[in-house]
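**Q** here is my input; please provide its structure:
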Amino acid sequence: MKYKDILDKYPFPQKVKEEINAELERLNVNKTKAKKVVERCFEAYLKNLVEPGEAAGIVAAQSIGEPGTQMTMRTFHYAGVAEIDVTLGLPRLIEIMDVRKNPSTPMMTIRLKDEYAKNRDKAREVANRIEATYVTDIAEILTDIVNMRIIIKPDTHAMERKQLTLEEIKKKLEKNLKVEVEEEEGNLVIQIKEPSYKTLMNTFDKLKKTVLVGIKEIRRVIIRKEDDEYVLYTEGSNLKKVMKIKGVDFTRTTTNNIYEIYEVLGIEAARNAVINEAKSTLEEQGLEVDDRHIMLVADAMTSDGELRQVGRHGVAGEKRSILARAAFEMTVNNLLDAAVRGDVDKLNGITENIIVGQPIKLGTGDVELISKIGKNLI
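**A** Below is the predicted model:
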């Protein structure tokens, strides 16, 4: 860094130092002017720091909660992707804060490695390996009750599109259903050994649910061209299995299921996912919330290495203060349980002090001054 000696005199974060240095280098400022600029930057930096005793948590909650009242409550069509619905607005924000294990519209954005990203046919190959293909997608299934057998009539066009052969389908069915499959005049036949209508229908139901190729959780894959590469969008999500698919660039592949990210990639990745998902949900509605407020909430949700929701089963429900827990939800239960255990509330927080009518320990209330007044001052 050209201006390192000037910048090192001020306690800026490293990222801020790098940004100031880059801008000074771009403008090619001399040392005297650089000193003045850095001094002014430091003044601005100090003004933006949180003051001691500031209610950072309440400000963050208010900053996210207030725009939340102006959000829509509908499920929207995903912009530019045909027939994929995705939950946006307030329901999505609630899903993020509750860290739902099963979001209402799970979805993945899959980016491909260079050799697959530029070629549509190769991108289609990867899509076929990911999208769940059922027997009903590529064939007609008929039941022959008289001869106690099931006849599968394949659709050659559908098989070509999914890049499947009759032999591959036969092997897959034999492996999954553990029955013998015979080939007759281009059709596949499953003969039921015992003359039982119930066995026939059970086999028929299993056959309809059999996934021949792809990942069961991913119902549909759509290919879109973005800039100069093809990107896959999926309806449904399974990050662990998708990462193993040949041709997928897993370093740039994302899902909107935060809990799945936590299980597969760990707590730091989950923290980033909470921030990114909350930011994009708010921005999509045209609402501006400072990143630091969202980061504070994400930190509170992930601070102990586990992914916790904001509600009564997570951050709010684990407060040490009995009165703060009771003020949030389940008032009677919280007070009764605390009374049975003989718990003591130290009244250290904000909520509990407001309840009992004491000054809160924030701002001027955080400072206790004792002054000795002399006779001559009265």
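
**Q** CA only for contacts and neighbour counts going forward, please
**A** Noted.

**Q** give me the neighbour count for the residue lying closest to residue 278 once chain neighbours are set aside.
**A** Excluding its sequence neighbours, the residue lying closest to residue 278 (CA to CA, 6 or more residues apart in numbering) is residue 93, at 6.4 Å. Residue 93 has 22 neighbouring residues, counting by other CA atoms under 10 Å.

**Q** okay, helices next: where are they in the stretch 151-300 of the chain?
**A** Using DSSP state H, counting those that start in this stretch, the helices of the stretch 151-300 of the chain run over 156-161, 166-177, 197-209, 239-243, 258-265, 267-284, 291-302.

**Q** reformat the ones you listed as TSV; add mean neighbour count and distance to residue 52.
**A** Below are these laid out as TSV (neighbours: other CA atoms under 10 Å; distance: least, CA to CA, whole Å):
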stretch	mean neighbour count	distance to residue 52
helix 156-161	13	64
helix 166-177	14	64
helix 197-209	14	61
helix 239-243	17	42
helix 258-265	19	33
helix 267-284	19	25
helix 291-302	19	16
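
**Q** could I get those as a markdown table with distance to residue 33?
**A** Putting those into a markdown table (distance: least, CA to CA, whole Å) gives the following:
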| stretch | distance to residue 33 |
| --- | --- |
| helix 156-161 | 66 |
| helix 166-177 | 73 |
| helix 197-209 | 72 |
| helix 239-243 | 51 |
| helix 258-265 | 47 |
| helix 267-284 | 37 |
| helix 291-302 | 31 |
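
**Q** let's compare: structure for the following, please.
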Amino acid sequence: MKIIKKKKANFPESLIDEIAAASERRELTDKELGELIDRIIKAYERAKVEDGEAVGTVAAQSVGEPGTQMTMRTFHYAGVAELNVTLGLPRLIEIVDARKKISTPTMAIYFEEEYMDDEEFVRRIANQIGKSSMNDILKNFNLNYADMNVVVELDLDKINDKRLDLDDIMKRIEKAFKRVEIDNNILSFEPPSPSIRELRLLADKVRDLQISGVKNIGKVVISREGQEWAIHTEGSNLGSVLKMEGIDKIRTTTNDIHEIEKVLGIEAARNAIIKEAQTTMEEQGLTVDVRHIMLVADMMTADGSVKSIGRHGISGEKASVLARASFEETGKHLLRASIRGEIDHLTGIIENIIIGQPIPLGTGSVGVVMKPRS
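**A** Presented below is the predicted three-dimensional model:
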């Protein structure tokens, strides 16, 4: 810190920590440390964005070009073979389009320190989260056409194996079906009217009755990750899962950005956009400077809600009429602007290109005034 203050270097805290760690590891003298900091200052200044740089255009190119190298397929989730998750270009399009309904929502659920190695606890929570229907816990299932009823026998071993509560299941059954007789673990259901069609509909309803699980979550997969257990899900419901006991509220995530915004707020959604876009790129072996992705995320979340990059979001809401018209729906934008009497002040890049003026970037962003000789 002394040397950095002496050299008047304005470094972020994380960089100072890295320099200190490297200095301790290599046992540098004060002179060597001074030289290292001099070189870092040069590299740091070089990495800064120059005044008048077209950051938006560079970010668009930096994200767009690797997008052409990406695959179009849906892959299996890395490390969890049973779950499908959208990767590559379709996932990147989902992120920048800010889709409300994504094609493969998924959650990674982690546990607090005292539970992370407790397999029994993790399995119990997994069965509370994952969807289970009556079909999963039946031993026998009979359609009785003579007595016009559906008779089922519950399999107590399966119920215990799934760590479910029998009383809770019975309550759900009684709530869902008015005409049901319970004799120990044998249940008899009667249709509202004695017809074969009603009986068959009732049979399907009995089979499909959900007896446990969190809304919007289907299959769950338990996996061992290093020293701890984790759960990956098909479907997502961050709000409900975070309320459960033993769940690590810091590390548990979902890939549904709108859900993160709803539960944790806009700053969390911005971080989620950055993380999801970066992960998507890295899985394809592509590296993009995080600053480009951060700019995209900042633009998408600047107004306090997640907006798409397109005609219904950022591009369609620009202040400049010509910039909006140059993107999509040209006629609509020009007609609306003429009806409202809008004025374009030509402050941006696109509108100046359209009318053939120098753009306000680089040398064009500087106005030179000469004093006349007096």
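
**Q** please work out the TM-score for the two chains.
**A** Once the chains are overlaid, their TM-score stands at 0.92 when taken by TM-score structural alignment, normalised by the length of the second structure; 373 aligned residues with a CA RMSD of 2.4 Å.

**Q** related to what we said a few turns ago, counterpart of the residue nearest to residue 278 of the first structure in the second structure?
**A** In the second structure, the residue matched to residue 93 of the first structure (TM-score structural alignment) is residue 92.

**Q** mean per-residue distance, the strand or helix carrying its match versus the first structure.
**A** Using DSSP states H and E, residue 92 of the second structure sits within helix 88-97. Following superposition, helix 88-97 of the second structure is found to deviate from the first structure by 0.5 Å on average (mean CA distance after the TM-score superposition for the first structure).

**Q** once aligned to the first structure, how far is the helix or strand just after that helix on average?
**A** Sequence order places strand 106-109 as the next helix or strand after helix 88-97 of the second structure, per DSSP H and E. Following superposition, strand 106-109 of the second structure is found to deviate from the first structure by 0.8 Å on average (mean CA distance after the TM-score superposition for the first structure).

**Q** buried residues in whichever helix or strand comes after strand 106-109 of the second structure, which are they?
**A** Counting by DSSP H and E, the element after strand 106-109 of the second structure in chain order, helix or strand, is helix 119-129. Across helix 119-129 of the second structure, burial judged by 16 or more other CA atoms under 10 Å covers 122-123, 125-129.

**Q** kindly report the same for stretch 238-257 of the first structure.
**A** Buried-residue list, stretch 238-257 of the first structure, by 16+ other CA under 10 Å: 238-239, 242-243, 247-250, 253-257.

**Q** how about stretch 64-71 of the second structure?
**A** 66-67, 70.

**Q** can you check stretch 336-343 of the first structure too?
**A** Buried, per 16+ other CA under 10 Å, within stretch 336-343 of the first structure: residue 338.

**Q** for the match of residue 93 of the first structure, give its distance to residue 264 of the second structure.
**A** Distance of residue 92 of the second structure to residue 264 of the second structure, given as CA to CA, to the nearest Å: 22 Å.

**Q** next one: residue 219 of the second structure
**A** 24 Å.

**Q** could you do residue 278 of the second structure as well?
**A** Taking CA to CA, one finds residue 278 of the second structure at 20 Å from residue 264 of the second structure.

**Q** and residue 142 of the second structure, by the same measure?
**A** Look at residue 142 of the second structure and residue 264 of the second structure: by CA to CA, they are 48 Å apart.

**Q** what do you get for residue 31 of the second structure?
**A** Counting by CA to CA, the separation of residue 31 of the second structure from residue 264 of the second structure is 47 Å.

**Q** then residue 63 of the second structure?
**A** 27 Å.

**Q** what of residue 178 of the second structure?
**A** On the measure of CA to CA, residue 178 of the second structure and residue 264 of the second structure end up 40 Å apart.

**Q** same check on residue 350 of the second structure?
**A** Going from residue 350 of the second structure to residue 264 of the second structure by CA to CA gives 36 Å.

**Q** ok, and what's touching the helix holding residue 92 of the second structure?
**A** Residues outside helix 88-97 of the second structure that contact it (CA atoms under 8 Å, 6 or more residues apart in numbering): 67, 70-74, 102, 257, 273, 276-277, 280-281, 283-284, 307-310.

**Q** ok, the residue nearest to the spatial centre of the first structure to residue 272 of the first structure distance?
**A** The centroid of the first structure falls nearest to residue 258 when counting by CA atoms, centre = their mean (3.0 Å). Separation of residue 258 of the first structure from residue 272 of the first structure (CA to CA): 9 Å.

**Q** cool, and residue 245 of the first structure?
**A** As defined by CA to CA, residue 245 of the first structure lies at a distance of 24 Å from residue 272 of the first structure.

**Q** now residue 103 of the first structure
**A** Residue 103 of the first structure is 18 Å from residue 272 of the first structure, by CA to CA.

**Q** now swap in residue 321 of the first structure and tell me
**A** Distance from residue 321 of the first structure to residue 272 of the first structure, by CA to CA: 29 Å.

**Q** residue 264 of the first structure too?
**A** Distance from residue 264 of the first structure to residue 272 of the first structure, by CA to CA: 14 Å.

**Q** same deal with residue 182 of the first structure?
**A** 52 Å.

**Q** over to residue 202 of the first structure?
**A** Separation of residue 202 of the first structure from residue 272 of the first structure (CA to CA) stands at 45 Å.

**Q** likewise for residue 215 of the first structure?
**A** Taken as CA to CA, the span from residue 215 of the first structure to residue 272 of the first structure is 26 Å.
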